[in-house]
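>>> Pasted the sequence and its predicted model underneath.
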Amino acid sequence: MADAQRDLLVRHIRLLRDCVALSKRRWDFVIQAAAVLPAEMHLLCAFGGGHHDARGAIRLVTSTFDRHVSDHCASVWSDTCEVIEVSSRVAQLRRSFVEAAPVRAGLVSNVCDWPYSSAHMDTAQSDDMGVAMA
């Protein structure tokens, strides 16, 4: 995020879910784990088939989100994003790492207590699109 003090991601979580769902439709990936913090977002995704573009998927999420958040004229996203390719054997470890982000940030003491995470499975969803979080 460009400004760590902003909380646009959690305030506009439904919009963020829709942006991710749009990107999922374009690039056909599966979200294995997700955590949205006030100032950052972590996604662990599996791209199927031969055609995948993780950076393109991220660009679609970020540009669509920025276009629909009208109360701020500057982008909430930083100019850099980190894309790390991992083997399926490492993915389970990364899932735990992604879901533990709110604990590392000091927002909760238990991963299941953060409502904007795939670890928080008890939260009702409006539909099956996007990231499984509040």
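On my side now, so go ahead.

>>> CA only for contacts and neighbour counts going forward, please
Will do.

>>> Might one say that residue 48 is in contact with residue 31?
No - using C-alpha atoms under 8 Å, residue 48 is not in contact with residue 31, being 11.4 Å away.

>>> out of the two, which sits in the more crowded spot?
Relative neighbour count places residue 31 above the other of residue 48 and residue 31, with 17 against 11, counting by other C-alpha atoms under 10 Å.

>>> Please identify the buried residues of the helix or strand containing residue 64?
Residue 64 belongs to helix 54-68 when assigned by DSSP states H and E. By neighbour count on 16 or more other C-alpha atoms under 10 Å, the buried set for helix 54-68 is 54, 57-58, 60-62, 64-66.

>>> Use this one as the comparison:
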Amino acid sequence: MRTYTRARIPGATYFFTVTLAERHGNDLLTRHIDALREAFRVTRQEHPFVVEAVVVLPEHLHCLWKLPANDHDFPLRWRLIKARFSRMIPANETPSPSRLRKGERGIWQRRYWEHLICDDRDMRQHFDYIHFNPIKHGYVARVADWPYSSFHRHVAGGRYPVDWAVAPGAVDLVSAGE
């Protein structure tokens, strides 16, 4: 059997996809966005990292993190964020017997996807992937219309124009001058 070894490099930048256990029809992350933000804030205070880019969708999120030069422990940070978020929201899920035995609520998938960012091109591609995701999943016709994204911060910083991405066939009133 193969074992998975995570690339753990101090000071590196990583792309993550983190998902709820129950994806279908679940809006837990956007419904409790303030709790998620607080879980990130407290964890970042205790174990610093920079959120380069993030998008929160109803049942999953994508983000890019830059870790401190002397630190590679992103698993600890994710454990803390997931646990804090889980403690802050009402308990109304039905955990599986396996999760009950382990004392888990069953909100999050146990695992997550991570990718070590290799170079500037890789970073740009993941920035775009993160910010385009609300269109990809059909939540909005324009990236600028999704409120749970670092896209707005990057528009203000000059990285993206406000009309950067529009779903095919959508009318872009910003570009049309309306």
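Cool, the structure landed. Here the structure is a predicted model, which means the values were calculated and not measured.

>>> quick revisit: so which elements touch the helix holding residue 64 of structure 1?
helix 13-27 (3 or more C-alpha pairs under 8 Å, 6 or more residues apart in numbering; DSSP states H and E).

>>> and the helix or strand following the helix it packs on, which stretch of structure 2?
Using DSSP H and E, the next helix or strand after helix 13-27 of structure 1 towards the C-terminus is strand 29-37. Aligning strand 29-37 of structure 1 against structure 2 (TM-score structural alignment) gives residues 49-57.

>>> mind listing the helices for structure 2?
Assigned by DSSP state H, the helices in structure 2 fall at 28-31, 33-46, 74-88, 97-101, 120-136, 151-156.

>>> how much space between the residue lying closest to residue 36 of structure 1 once chain neighbours are set aside and residue 86 of structure 1?
Excluding the flanking residues, the one nearest residue 36 of structure 1 by C-alpha to C-alpha, 6 or more residues apart in numbering is residue 116, at 5.4 Å. The spacing between residue 116 of structure 1 and residue 86 of structure 1, counted by C-alpha to C-alpha, to the nearest Å, is 23 Å.

>>> hang on, the earlier thing: can you tell me which of the helices of structure 2 comes nearest to residue 56 of structure 2?
helix 28-31 (6.9 Å; C-alpha to C-alpha).

>>> which bit of structure 1 covers the closest one?
Helix 28-31 of structure 2 maps onto residues 8-11 of structure 1, going by TM-score structural alignment.

>>> mean deviation of that stretch from structure 2?
In the superposition with structure 2, the average deviation recorded for stretch 8-11 of structure 1 is 0.7 Å (mean C-alpha distance after the TM-score superposition for structure 1).
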